Structure formats: C-alpha cells, structure tokens
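Trainee: What follows is a predicted structure for the sequence shown.
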Amino acid sequence: MSKWFKRVLTVLVPVFLVTVLAGCAEQKPDNVYESTKESKKIVWGVKADTRLFGLMNVKTGNIDGFDIDLAKALTKQMYGKDAKAEFVQTTAKTKVPLLKNGNIDAVAAAMTITDDRKKIINYTQPYFGAGQSLLVKRGSGIKTVKDLNKAGIKVMAVKGTTAVDNVHKFAPKARVLELDDYAQAFTALKSKQGVAMTTDNGILYGVAKENPDYEVVGGTFTNEPYGLAVDKGQDEMSDHLNKALDELKANGTYSKLVKKWFGGIPGFNVKEVEEP
C-alpha cells in the first residue's frame, strides 16, 4: 500500500464513520419505549469478550452470558413471548456513543453506575452487585490491593473502565497498564508484564474459572453495582425496564439466571449479586 493511499484512507475513514453515525442518528426515535413496543424488539448493546456476562460462542456464532439471558427475559417480560432481543457487540469505549447515536436501544454490558455517566445516560436500578477485585497467579503472595501500593509494581486494567481510576486511588504508587479488552489484559498478566489484573469480581471469576493457575484475591475493595442503561431523557424506557426487572425478581426468573451463571463458582457470593 502506497504512502499516498494510506494518507487518503486516514482522511476518508473517519469521515465515513461520522457520516454513518450521523445517518443512524437521523433515524433515532424520540421515544425509545414506544418504538420498541411497536416493533416488539429491543436492540441491546452487550459484551462479547467477557466470560459469564457476554462471550462469543465460536461454535454457534451466538453471544452467551448472564447479561444476554437477562436481556432476553426483560424483552419478553415487557412485550410478550414473541418479542425479540437483538444484540450488538460493544466495548467500554463504544457503548455510550452507540446508545447516544441510536444504534442500540439499551445497554446490558456489566456497566458500572457512576455519577459521571448519569449526566449523559439514564440508568435503571442496580441489577448486579459488583465490586473491584484482583486476579493473580497462584502463589504470587499478593493478597489485597494494599500489596500493589509499591513503586514499580504494574497492574493490568481495561481502558475506559472505573478500574483504572480505582487503582490510582487505592494503590497510588502502582503503575497501571491499560489494555483494550479483558483478553489482552489477561494475556499481559500471563506474560508477566505485571503482577495482577484488576476489574470487577464477577468478570475476574469468569477468567479464573477457565484458568485454574490463577485466583481471585482481596475480596472487593469497591462497591460498584451494574445498571441497565438507556439514553438520557428516555425515562419511560428506564421506568419500564425497572418494572420488568422487579417482575423477574418476583417470579424467580432473575434468581434462576444468577444461579445458572454464578452459582457453581467457588468463592463467589451469589447473595451479594442479588442484593446490590
């Protein structure tokens, strides 16, 4: 590829992306609840790289996880058994822009409720009690976040997540290596680029379940429950999601999904999930 062609691509690709997003924004409904009710379909932004919450199944081509099952259950609870949940893969960087542009109707992606995010999006009530923890190689000697507070120690975290700021807060002497996703962060841990990977406990238990040489330690040193998200001003949609979530808890569906995905994991407290 010539240098000239590379320069052309550098200019044209961003313009193309902005044009595409602008086109999507023009079709954005004024009332997401009424729009999804009419179509009997909710387009959800989800994770596809996070075991237990949302992970691409290479055999089926589907995304599997707790957030996926919950989104399906909420969609049918709101609009009936023949209602459809569709899924769009998101990352920490893309889920809010996709929501704001109208590419997706709602987010179910292990998304921590924060004051900063509340300024630009609507959250539902918490649906999953999460807190930040540490993943380390067995025998590492690291037991709590305080063990990371030493000059020169490196910790892996994912860009755009609350984990990065929390390390700076609880272990200010540590250096944070920011990776694009959890797979890259864990690969960096395995290659000894740092001594620990940090994010929410549920995500780390998912990694540890598939990698027995690693363990989750330190309990949870933050309280950061997850919420479902819709665009700012879509109060009717968030209200109906809250209502549907309450109904799923009352009829036992929510508890069954929690136990399905997290009930058999040693050391994981299911009660903390159900009572965020």
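Mentor: Structure received.
Trainee: going forward, measure contacts between C-alpha atoms and count neighbours the same way
Mentor: Fine.
Trainee: Can you name the residues that contact the nearest residue to residue 226 once chain neighbours are set aside?
Mentor: For residue 226, the nearest residue in space outside its immediate sequence neighbours is residue 112; the separation is 4.4 Å by C-alpha to C-alpha, 6 or more residues apart in numbering. By C-alpha atoms under 8 Å, 6 or more residues apart in numbering, the residues touching residue 112 are 162, 224, 225, 226, 227.
Trainee: now the residues you listed as JSON lines including secondary structure and distance to residue 48?
Mentor: What follows is the contacts of residue 112, written out as JSON lines (DSSP: H, G, I helix; E, B strand; the rest coil; distance: C-alpha to C-alpha, whole Å):
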{"residue": "162", "secondary structure": "helix", "distance to residue 48": "19"}
{"residue": "224", "secondary structure": "coil", "distance to residue 48": "21"}
{"residue": "225", "secondary structure": "coil", "distance to residue 48": "20"}
{"residue": "226", "secondary structure": "strand", "distance to residue 48": "17"}
{"residue": "227", "secondary structure": "strand", "distance to residue 48": "18"}
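Trainee: closest to residue 106 among those residues?
Mentor: residue 227 (10.7 Å; C-alpha to C-alpha).
Trainee: count of residues packed around the closest one?
Mentor: Counted by other C-alpha atoms under 10 Å, the residues lying close to residue 227 total 22.
Trainee: residue contacts, it?
Mentor: If you count contacts by C-alpha under 8 Å, 6+ apart, residue 227 has them with 108, 110, 111, 112, 113, 123, 124, 125, 126, 127, 128.
Trainee: The structure to be compared is supplied as follows:
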Amino acid sequence: MKKLFRLISIIISSLALVLVLSACGSKPLSAQNVVTRAKQTNTITWGVKADTKLFGLMDVKTGQIKGFEVDLAKAITKQILGPKGKAEFVQVTSSTRMPLLENGNIDAIMATMTITPEREKQVDFSRSYFDAGQSLLVKQGSPIKNVKDLNKNGATVLGVVGSNSVQNVAKFAPKAKVLQLSDYAQAMTALKSGQGEALTTDNGILAGMSVENPGYVLVGGNFTKEPYGIAINKHQTEFRKDLNSALTKVEQSGQYNRLLKKWFGNVKGMHYKEMLR
C-alpha cells in the first residue's frame, strides 16, 4: 500500500509539473496567431474610434458605433471568415489604440491611423484603405487661410494626443504653439472657446467636424499625405495577407465605393469621387 501511495504521489506531482510548464510556455494573446483564433471564435475584434463623425461615432440612441471604418471592418471580416463572420468593436483613442493592440485586447486597429515609418517599427500595416491629407479647421471668417498663417503672431493650433498631426505642425509652422487634447470632442470644444485659432488633423476627420459644427470650415487644402492603414501586431504575416486580400475583394466588388459614397458623398469640400477605387 505504501508503494502504491508513493506511486500515486509521483504521478500527481508529475502532472502538476506538466501543467505549470504548459502555463509558463503559453503565448500571450498578442503573440497568438490571430487568424487561427478568429476562425475558432468566428470573430475579429477591431479597435475603432467612437468620437470621429463619418469614420466612427457612438450613436447614443443605440449604443452602437457607426461610420465608414466600422462598415469597412464588417465587410473585411466577412471576406476573411465568411458571411457569418462577426466583427466586434472596441472603442479606442489615438493614445489608447497601440497599448490595446500590444496587450491583445484587439486584433486590429482601424481608427484613422496614418501609416508612418516610425509606427512601422512597432506594428505592421495593411496597405492603405483611405488616402487622407492633413488640413485645418477654423471658425468661418478667420484670418488663417493656410498652414503658413499659423506662424503669424504665434497662433495656437489644437491637436490630439498620440496623433501624427501634431508632429507635422512643427514642420510646417514651427512658430505656432500647440495645445494637445485627449480626443477630438475636447479639441473642438477648445476651438469654440477660443483656446486656439485652428484645429488640425486629417481632412476626413475635419469634414465630419465641420458637418457637425456649422460655422467652422476647412481651409488651405491638404498640406500632407496621410494614408490610413489597418495596424496589427508584428509577426502576424498570415493575418496581414488576409487583410490585404479581403480589402482588394471589397474594392473589386464595388462595395468600397458604395461605402465611400454613403459616408462622404454629401460632404462639402470632400471630393470623394477622386478617392474611388
């Protein structure tokens, strides 16, 4: 009996050790194969904006986020997982989207995120799905007509923390002062209250803000090229390939152009026909 108990104890201890080693060796969410997990759950989790009209804005009546990027994410999800594939959405901001991706809380970012060499050191991008350009939003009648006017009298320009737009201002208007807010809603409130003479970000975002806030207009055209890409964690080669393939199929089917027209077709100053694919 003593030998039997000893044998049972050894077996139990061995099993416990195997379980511990397995747990230690398991990959964190961010390092797991996204495509494999997505097919198992039939779901892709996207990080999207919820404060950016036309791209991703929370509908307070339904509690759902609606916009161009949300619709495009749904279309891409179904291309990858099939017609029953589900797209889940997590609200992100310019400052939270990267940490959420790195921690594995989301599978991909589609949140007005410009493809830049600096960001490509941290994440991988799909090819561009929206070719934006940085512009300025000012109160109608403002003396500021273009980015060079920001240099005059040390004008204050408003931006959002974590956005590439703020860095661009330093290049094109080095004498301008910059005030960074946590999101676009706060930045718009700051512009209305006179805390800055202009708000800067990509033209698509500013177009939505202009529609939502009569009396505020885009000026000066685009002074940069800001291609938006879908950001994913490094080493997700299969996922990146699937995203690019799905985007191509959405474009070829005409669905991309229909979504572009749906969200930007009636926006003044947005020449959406030039962006058709």
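Mentor: Nice, I can see it. Owing to the predicted nature of the structure, the values given are computational and were not obtained by experimental measurement.
Trainee: And the residue nearest to residue 226 of structure 1? What does it align with in structure 2?
Mentor: By TM-score structural alignment, residue 112 of structure 1 lines up with residue 114 in structure 2.
Trainee: Same question for residue 224 of structure 1.
Mentor: Match for residue 224 of structure 1 (TM-score structural alignment): residue 226.
Trainee: State which helix of structure 2 is the longest.
Mentor: helix 2-25 (DSSP state H).
Trainee: Ok, structure 1 next?
Mentor: Counting residues, the longest helix found in structure 1 (DSSP H) is helix 3-26.
Trainee: what comes up buried for the helix or strand following it?
Mentor: Downstream of helix 3-26 of structure 1, the first helix or strand assigned by DSSP states H and E is helix 32-39. Going by neighbour count (16 or more other C-alpha atoms under 10 Å), the buried part of helix 32-39 of structure 1 is 32, 33, 35, 36, 37.
Trainee: picking up where we left off before, other residues contacting the longest helix of structure 1?
Mentor: For helix 3-26 of structure 1, contacts defined as C-alpha under 8 Å, 6+ apart pick out 101, 102, 103.
Trainee: and if we set it to 6 Å?
Mentor: Helix 3-26 of structure 1 has contacts (C-alpha atoms under 6 Å, 6 or more residues apart in numbering) with 101, 102.
Trainee: And the helices in the stretch 1-150 of structure 2?
Mentor: 2-25, 34-41, 68-81, 97-102 (DSSP state H, counting those that start in this stretch).
Trainee: What residues does the counterpart of residue 37 of structure 1 in structure 2 make contact with?
Mentor: Alignment note (TM-score structural alignment): residue 37 of structure 1 maps to residue 39 of structure 2. Residues near residue 39 of structure 2 by C-alpha under 6 Å, 6+ apart: none.
Trainee: Leaving out the residues flanking it, which one is nearest to residue 68 of structure 2?
Mentor: Spatially, and ignoring its direct neighbours in sequence, residue 68 of structure 2 is nearest to residue 55 (4.7 Å; C-alpha to C-alpha, 6+ apart).
Trainee: Can you tell me what that neighbour aligns to in structure 1?
Mentor: Checking TM-score structural alignment: residue 55 of structure 2 goes with residue 53.
Trainee: so its match makes contact with residue 66?
Mentor: Yes: counting by C-alpha atoms under 6 Å, residue 66 is a contact partner of residue 53 of structure 1 at 4.7 Å.
Trainee: what about residue 5 of structure 2, distance to residue 47 of structure 2?
Mentor: Here residue 5 of structure 2 is placed at a distance of 54 Å from residue 47 of structure 2 (C-alpha to C-alpha, to the nearest Å).
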